[in-house]
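Trainee: Below is the sequence, then the predicted model.
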Amino acid sequence: MTAALRMLAYDASADQCAEICRMGESTTLECMKFFCQQVEGLFGEEYLRAPTPTDLRRLLARGNKGNFQNCPSGWGGAYSGRKGRPTIILESVASYDTWIWHAFFGVPGAQNDINVLGQSPVFDKVIAGNSPTVVFHVNGKRYNNAYYLADGIYPRYSTFVKTISNPTTQSQKLFAKKQEAYRKDVERCFGILQSQWAILRHGAPMHKRSTLRSIMMTCIILHNMIVEDEFVEEEFVEPVEEDLMNPLASQVYDGPVDWNGVRIPFTPVQRNGINQQAFWDRIENLESAYIHTMLQNDLVEHNWAIEANQ
């Protein structure tokens, strides 16, 4: 464990640990691999989980939302990325306390964000109808889909709220300023992650892709453990004011609900126990550019109205 943690935290090589741990280089590498596999196997379910309804209520109450970004780590061969170096992409969702709620690692760095999204399991539970439902009202309209704050490169899905690249009006400029400020949480999270685990800052040419994934997941799990142990909510409490990006009038349900807030029962029909019509309806709602545009416009007006009142 000492050798594994020194390699993860300080990017020490296997032979650098020999003097302290008195193990050969190959034995030290095997210990590090075994340590990462066991951490992921024992703690992955708890510390790499998607937000539960309780987690969502806490996040909404705090008024910050998760983000959606990429961060590279090293590998070789066909994984040469856009910067001319071998890279593997990490897709993640992080909240204000830098807890990482979703991590998808292993896509070659030569691919763009849209291709990564197409392979990511981030919306699997939404499409399957197993995710919690967040209902909120903004600008006099009701929405029943939670959303991520994302870069402009991502598609116009109802689950993404992107910045306005060329804002022209004062209300649009205010919205872009707030959206981009909230999105800094994920960049701060990556900075902390790399400062804690130096192995993520440099290339790892001796490791296989499966080993790199295990190392990445282990670092994220240990990072979330540190956040859970050290983060004190009261230190970050600010004066109570209405959140400009997430309306306070929101409710979280364990599953799909109708417009009256009544739980929709799961009634499997047709093939493989899946309601085919409901399945495609959820995909259509997820990928709706109309809902995306309407939500963005409503948030712009909502923020501007609050600013004017203040």
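Mentor: Received, thanks. Computed from a prediction, not measured in an experiment: that's the story for all the values here.
Trainee: switch to C-alpha atoms for all contacts and neighbour counts from now on
Mentor: Will do.
Trainee: Do a quick rundown of the helices in the stretch 1-150 of the chain.
Mentor: Secondary structure of the stretch 1-150 of the chain (DSSP state H, counting those that start in this stretch): helices at 2-10, 18-21, 25-47, 53-62, 113-119, 124-128.
Trainee: Please compare the first structure with the one that follows:
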Amino acid sequence: MDRDREDEIYEEAVDIANAYYPLQALEATDFLEQEEVENEGPSIPRAPRRHFSRDSEGKAKQLYNNYFSDDPTFPLDKFRRRYRMSKSLFIRICQGIINFNQEPIPPYFTYFKKKDATGQWGFNVFQKCTSAIRQLAYGVAPDIFDEYLHMGESTSYLCLENFCKSVLHLYLAEYLRTPNAHDVQRFISKHEEIHGFPGMLGSIDCMHGGWKNCPVAWKGQYTRGDHGYPTIMLEAVASYDTWIWHAYFGPAGSNNDINVLNQSDLFKDLLKDELPPCNYTVNELQFRRGYYLADGIYPEWSTLVKSFKNTNDLKAKKFKRFQESAIKDIERTFGILQGRFAITKNSARQFYIKMIQNIMYTCVLLHNMITEDNGRAFCELEEEYPSARRPRQLNLHERLELHMRMDKELRDKSSHHFLRDNLIEHVWSLPPNHRIRYDPTAGPSNVPEHVNDVRP
């Protein structure tokens, strides 16, 4: 608006004010004139945006000389300590991101190979992935490594966001997949050798992750009394090798394990009757559906095996000791996950649940990739086995009937007690020291052949 138009509006306002409130208009006019005189004085200059001269090229050479050259400054054990993985695995991830060329290329892949606003190449893929990995590993603020990488806060945050999206795009289908028939038979046999539980698929439990910047309006539904601060829950299923076969993250922390189980997709294949075959024998009885070990809060379903709270029966006591020993697999997995990636243990600084979910699932994928790279995984992911069952083409009425029938079988308490009673008899026939630790260097099995012949 030009100066003349402002003067016209001011004069019209004065005329209207004088017609109705002459005294108040006089005071207002004096105030406006005094303010105009003050504004005509010397104005305070606005501080310009600060610019830091960041030597991205020099820091790239320093990073290369420290870790990636033929004669690096820091040895491989220091690399594993700070990156939480081997150098070969880190380079494999970087190459997968930079070499992705499937059209259309998502923007989170192009972020790692684009030029800055001046048309110059900025930080390379090693610098950006290093910033993302360090944030996941140490759970610190994005600009904590500014002195070493010369990377600002906003750039570091974008590195973490795009790194998580890229890793999920590349490795989600492979490293967080549903186990096929071969996988099921392999870790069922391993669990029977190690824990003495035939048909055991793994252990299930939930973990809370803090949320520091939870919106005030949501704090009530994300806060539970035993924690006292907003949390988000992670449901996971893990085997003895600490491989996470199922992960469901996102429910509000005010829920318990039962609420999360009812929301997750753990039994979606069971409800569709598309599970791979799982045949095993307990007490000379054939069973065709595997189970998960769970703690006392979980419901008595046919696919969950719980322990006892208090019992005086010797058989039940031995079963309780074996079951509580075997269920520690999931507790060890949570401990290793939080130890490797402190961002899963510290309170999340992000404002959006979707970003926190991407971070958590990325940590789970990297955890499984590290487990495979260390040679401790039971199953070899390079092998491809055909699915045992193909999805059936059913109409709406048939799908509804199938879902109701399978849901009834899933929640059948009698099947739960029948399976547990037979497992109690099976465990009672095992020697007290049956449970052994798995040694991946000892071959397919390091259980003595005579171990099952010993009786208590």
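Mentor: Received, thanks. In this text the structure is predicted, and so the values were computed from the model without any measurement.
Trainee: what's the TM-score here?
Mentor: After superposition, the two chains reach a TM-score of 0.86 (TM-score structural alignment, normalised by the length of the first structure), with 283 aligned residues with a Cα RMSD of 2.1 Å.
Trainee: Can you say which of the helices of the stretch 1-150 of the first structure is nearest to residue 253 of the first structure?
Mentor: helix 53-62 (6.7 Å; Cα to Cα).
Trainee: what does the closest one contact?
Mentor: Applying Cα atoms under 8 Å, 6 or more residues apart in numbering, the external contacts of helix 53-62 of the first structure come out as 65, 95, 132, 246, 248, 250-254.
Trainee: So which bit of the second structure is it matched to?
Mentor: Per the alignment by TM-score structural alignment, helix 53-62 of the first structure matches residues 181-190 in the second structure.
Trainee: superposed on the first structure, where does that stretch end up, distance-wise?
Mentor: When the first structure is superposed, stretch 181-190 of the second structure averages 1.2 Å from its matched positions, counting by mean Cα distance after the TM-score superposition for the first structure.
Trainee: how much distance is there from that stretch to the middle of the chain?
Mentor: Centre-to-centre, stretch 181-190 of the second structure and its host chain are 24 Å apart (Cα atoms, centre = their mean, to the nearest Å).
Trainee: Going by neighbour count, list what's buried in that stretch.
Mentor: Under the neighbour-count criterion of 16 or more other Cα atoms under 10 Å, stretch 181-190 of the second structure has 181-185, 187-190 buried.
Trainee: Pick out whichever of those sits closest to residue 127 of the second structure.
Mentor: Minimum distance to residue 127 of the second structure across those is 36.7 Å, recorded for residue 183 (Cα to Cα).
Trainee: And that closest one, how far from residue 269 of the second structure?
Mentor: Per Cα to Cα, to the nearest Å, residue 183 of the second structure is found 15 Å from residue 269 of the second structure.
Trainee: which part of the first structure lines up with stretch 137-144 of the second structure?
Mentor: Taking TM-score structural alignment, stretch 137-144 of the second structure hits residues 9-16 over in the first structure.
Trainee: and the matching stretch, how far out from the chain's middle?
Mentor: 29 Å.
Trainee: From the rest of the structure, what touches that stretch?
Mentor: For stretch 9-16 of the first structure, contacts defined as Cα under 8 Å, 6+ apart pick out 3, 6-7, 24-26, 28-29, 196-199, 202.
Trainee: Turn the residues you listed into a markdown table, including distance to residue 186 of the first structure.
Mentor: As requested, those are exported to a markdown table (distance: Cα to Cα, whole Å):
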| residue | distance to residue 186 of the first structure |
| --- | --- |
| 3 | 29 |
| 6 | 26 |
| 7 | 25 |
| 24 | 38 |
| 25 | 35 |
| 26 | 36 |
| 28 | 33 |
| 29 | 31 |
| 196 | 15 |
| 197 | 16 |
| 198 | 18 |
| 199 | 19 |
| 202 | 20 |
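Trainee: are any of these buried, and which?
Mentor: Buried members of the contacts of stretch 9-16 of the first structure, scored by 16+ other Cα under 10 Å, are 3, 6-7, 28-29, 196-199.
Trainee: corresponding residue for residue 36 of the first structure in the second structure?
Mentor: Alignment note (TM-score structural alignment): residue 36 of the first structure maps to residue 164 of the second structure.
Trainee: Can you report how many residues neighbour that match?
Mentor: 25 (other Cα atoms under 10 Å).
Trainee: Would you mind listing the residues in contact with it?
Mentor: By Cα under 8 Å, 6+ apart, the residues touching residue 164 of the second structure are 358-359, 362.
Trainee: try it again with 6 Å
Mentor: Residues counted as contacts of residue 164 of the second structure (Cα atoms under 6 Å, 6 or more residues apart in numbering) are 358, 362.
Trainee: separation between it and residue 366 of the second structure?
Mentor: For residue 164 of the second structure, the distance to residue 366 of the second structure equals 10 Å [Cα to Cα].
Trainee: Residue 127 of the first structure pairs with which position in the second structure?
Mentor: Counting by TM-score structural alignment, the partner of residue 127 of the first structure is residue 271.
Trainee: okay, now its match: neighbour count?
Mentor: For residue 271 of the second structure, the neighbour count with other Cα under 10 Å is 20.
Trainee: again with residue 309 of the first structure
Mentor: Counted with other Cα under 10 Å, residue 309 of the first structure comes out at 6.
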